[in-house]
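In: Sequence below, structure please.
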Amino acid sequence: MEVVNHNSEKPHVLIMPSTGMGHLIPIMEFAKLLLCHRDISITLVTVSGQFPASALAKFSDHPSIDSITLPPVDTSDYPPTTMIETIMSVVIKRSLEPLRKVLSEIRPITAFVADLFSTDTLDVAKELALPTYVFFPSTATVLSFMLYLRTLHERIPGEYRDLKEPVQAPGCPPFKGTELIDPLQNRQDDAYRWFLHHSCRYREATGIMVNSFDELETRAIKSLLGGRDYNGDIPPVYPIGPLVKKASSDAGESREECLRWLDGQPRGSVLFVSFGSGGTMTEGQLAELALGLEKSGQRFLWVVRKPQSFAAGAYFGTGAGEDNSPARFLPEGFVERTAEVGLVVPEWAPQVKVLSHEAVGGFLSHCGWNSSLESVVYGVPMIGWPLYAEQRMNARMLADEIGISVSVDYEKGLVPRGEVERVVRLLMESEVGKKLRKRVGELKEAASQALAEEGSSSRRLALLADQWANTKPSARLDRS
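Out: As a prediction, this is how the structure comes out:
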């Protein structure tokens, strides 16, 4: 664990994400944009074994970004069935002592940024009187819901999933109890207690940055900026999104097979099917999805991952080194029968490059927020098929509030091939799909304007950068 010394004349921001590429990627983009506004040095603090070395290497390539790795954390005392939110929180909790050593040895530090599951690090930062910020990589809607969770916890005694009426929080659409984020489905589970713990600690931050923009989540952001109806004050909130990878991020690499295949497809004709870096399905569900795609007759590019018994089966690992040929897991003859219209690839595809390709006309997605923002930025309408975490809430919002998605009927369990065929045709062939395509095109332009020099997100990010560069660390910021 090497501690880096920094130029005392240069503002220095420490950032500590919790586990998961879905947390690391937006923080990487936040750091890079921050450096575009001011001459600031940044140090990323991670725990050994929580991220691929290749991803961290890309982050630290920038001359103004350093990386410190804390010692690995043993979580073997938790069973394999433990929810990922608990494991992420425990990893951070058990890393506080080495973090304390790092913070005490690095000087100067202008601000400390923790992500949504790293809030226990605020104690260490406050010991050194550092301004502390929370980076929230998900939606403004989920942030608003979490800030209201303490009130819900006090007012509703039973399980949210058993409620007959929808749950209403400031700035949010009404959500069914069964649609709420996974840790809220069982109040007896440690994950619920951790989630409530983190949501309460957000109020201790100097400010909260959220990966969204005004035109995308108008109602939630208006509520957060107003700061009302949360049973007490909340910190200033800064919508600074959309923070997504750029299509040119990996320029210079050889062109992947799937991109060469897309080059030969008609414009807007291909449905991209991918469930993120952690999402998995059972073997039976994979078969139904395959046969539904086949019945739809639509062109598709499908990222296929080894089936697992639970939806987040790949969150802490990718199965590297295993035989993950898609033909092993798909119905017999499927690959051969669909060879003229489809391509299946194992494990991974360059998602941003795929979504930005002119041949892609739709995205069947798990509704993870990074993927959803990428759909917006590159103007691709969606089919929502949520798997875990906050994805059910995202799917409802993308369909009903934002209007860029249709949803698979997933609530009854196994989604049959006929339902897959229905939603694929709805998106790719119908007037409904045309309306979604028009709407997402409007939001694509709004996203670009938000990040333009005088755009709302760009101005807020510049405000943070200027504040860290020019004023005393204890100063609070105007969020307008």
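
In: contacts and neighbour counts: CA atoms only from here.
Out: Noted.

In: how many neighbours does V345 have?
Out: Neighbour count of V345, defined by other C-alpha atoms under 10 Å: 17.

In: now it: how far from L259?
Out: Look at V345 and L259: by C-alpha to C-alpha, to the nearest Å, they are 11 Å apart.

In: The stretch 1-150 of the chain: strands as residue ranges?
Out: Using DSSP state E, counting those that start in this stretch, the strands of the stretch 1-150 of the chain run over 12-16, 41-47, 65-70, 111-115, 132-136.

In: Turn these into TSV, columns for distance to A465 and mean neighbour count.
Out: Compiled in TSV, these are given as follows (distance: least, C-alpha to C-alpha, whole Å; neighbours: other C-alpha atoms under 10 Å):
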stretch	distance to A465	mean neighbour count
strand 12-16	10	23
strand 41-47	11	22
strand 65-70	15	20
strand 111-115	10	24
strand 132-136	13	26
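
In: tell me what the longest helix anywhere in the chain is packed against?
Out: For the chain, the longest helix by residue count, based on DSSP state H, is helix 431-450. Counting contacts by 3 or more C-alpha pairs under 8 Å, 6 or more residues apart in numbering; DSSP states H and E, helix 431-450 packs against helix 369-377, helix 417-429, helix 456-470.

In: now the other sequence, so there's something to compare against:
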Amino acid sequence: MADNDHVNSEPFPAVVVMVPFVAQGHLNQLLHLSRLVSAYNIPVHFVSTIHCIAQARSRHRSFSHLSGVSTQIHFHEFPTPPFTTPPPDTSIPFPTHLQPSFDSTLHLRHHVADLIRSLSRKAKRVAVIHDVLMSYVVQDVKSIPNAETYVFQPPPAFYRAASHWENTGGSFPVDLELMNQLPSQDGISSPEFFKFVKLQRSHMNFHVGELYDSSRVIEGKFIEYLQREEISGKTKIWAIGPFNPVLQKVNSTIQETRQKCLQWLDNQPAKSVIYVGKYYLGISP
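Out: This next block holds a predicted model:
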């Protein structure tokens, strides 16, 4: 089911389909990106499970109310088979208790493919932006001539570059003494989750490029490392963040202003603040 779904007599030059992963940090990032894209009058179709779409709609309405800026996003909710989520247990690897919900996303594949085929008949071009952990779901896009996929990488570029360095060694644009003090990723996730990640990797060979919720001003040397190492298979990498909204209400009008956190940052001495990128799952294909 979709919000504001209608047929336009004239084909759109382009539409965007967002396919987020079913974890809160992932969902929020692509919802913020959807708002930014739709602000340019590009139709955005946001696709997920019934439960996640309910959350996305609520957050979209809340932000529109707080900011006073309304953008149109078409939400599409699709059912998945029922599953049981066990309670969190610190004695078992993360994210074991969430794995049933992760596995349920595999059932979205045909729903998403049908939607994209339908949109491809109404638009000249369909750009599918999907979370890296939803690569299996969008695998049928490669059979649609006027559609293409872009992988969204939720973690910071540093995290992905550091993971690659840990696995392969070699030169890295950070003091190696510091890197050697960071904890290893060994054993931080369950075998079932790594199996899920491996499945996603097997469907990542046809995308146009990768998107990061980051900036070259902040992470330029790590993005350059990813490009130099050709981790993405010679595809393009775009740092198009930060997605987090920076509009606020001032005297009943909307103005693009510096938020308090940015005003505080402006007042700090040069090179006195450390940027820490937080990633919800801590795992990246």
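
In: Give me the TM-score for these two chains.
Out: For this chain pair, the superposition-based TM-score is 0.69 by TM-score structural alignment, normalised by the length of the second structure; 256 aligned residues with a C-alpha RMSD of 4.2 Å.

In: buried sites along stretch 195-210 of the second structure?
Out: Within stretch 195-210 of the second structure, the residues scored as buried using 16 or more other C-alpha atoms under 10 Å are 196-197, 199-201, 203-204, 207, 209-210.

In: give the contact list for P156 of the second structure.
Out: 212-214, 277-279 (C-alpha atoms under 8 Å, 6 or more residues apart in numbering).

In: tell me the contacts of V90 of the first structure?
Out: By C-alpha under 8 Å, 6+ apart, the residues touching V90 of the first structure are T75.

In: That one pairs with which position in the second structure?
Out: Under the alignment (TM-score structural alignment), V90 of the first structure pairs with D103 of the second structure.

In: before we move on, the earlier item: in helices, which of the buried residues of stretch 195-210 of the second structure fall?
Out: Among these, the residues falling in helices (DSSP H) are 196-197, 199-201.

In: if we can go back for a sec, relative to helix 369-377, how tilted is the longest helix of the first structure?
Out: Per axes from the mean of the first three to the mean of the last three C-alpha atoms, to 10 degrees, the angle that helix 431-450 of the first structure makes with helix 369-377 is 90 degrees.

In: Onto which residues of the second structure does helix 431-450 of the first structure map?
Out: Helix 431-450 of the first structure maps onto no residues of the second structure, going by TM-score structural alignment.

In: in that helix, what counts as buried?
Out: Residues of helix 431-450 of the first structure classed as buried: 433, 435-441, 443-444, 446-447, 450 (neighbour count, 16+ other C-alpha under 10 Å).

In: likewise stretch 71-81 of the first structure?
Out: By neighbour count with 16+ other C-alpha under 10 Å, stretch 71-81 of the first structure contains the buried residues V73.

In: first vs last residue of it, how far apart are they?
Out: Stretch 71-81 of the first structure: ends 24 Å apart by C-alpha to C-alpha.

In: Show me the contact partners of that stretch.
Out: 1, 47-49, 87, 90-91, 94-95, 98.

In: picking up where we left off before, how far away is the match of V90 of the first structure from I129 of the second structure?
Out: For D103 of the second structure, the distance to I129 of the second structure - C-alpha to C-alpha - is 20 Å.

In: do the same with S70 of the second structure
Out: S70 of the second structure is 22 Å from I129 of the second structure, where distance means C-alpha to C-alpha.

In: cool, E224 of the second structure as well?
Out: E224 of the second structure is 22 Å from I129 of the second structure, by C-alpha to C-alpha.

In: H207 of the second structure now?
Out: 10 Å.

In: what do you get for P79 of the second structure?
Out: 21 Å.

In: In a markdown table: the buried residues of helix 431-450 of the first structure, plus distance to D263 of the first structure.
Out: A markdown table is the format used below for the buried residues of helix 431-450 of the first structure (distance: C-alpha to C-alpha, whole Å):
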| residue | distance to D263 of the first structure |
| --- | --- |
| G433 | 23 |
| K435 | 26 |
| L436 | 24 |
| R437 | 21 |
| K438 | 23 |
| R439 | 25 |
| V440 | 23 |
| G441 | 22 |
| L443 | 26 |
| K444 | 23 |
| A446 | 28 |
| A447 | 26 |
| A450 | 30 |
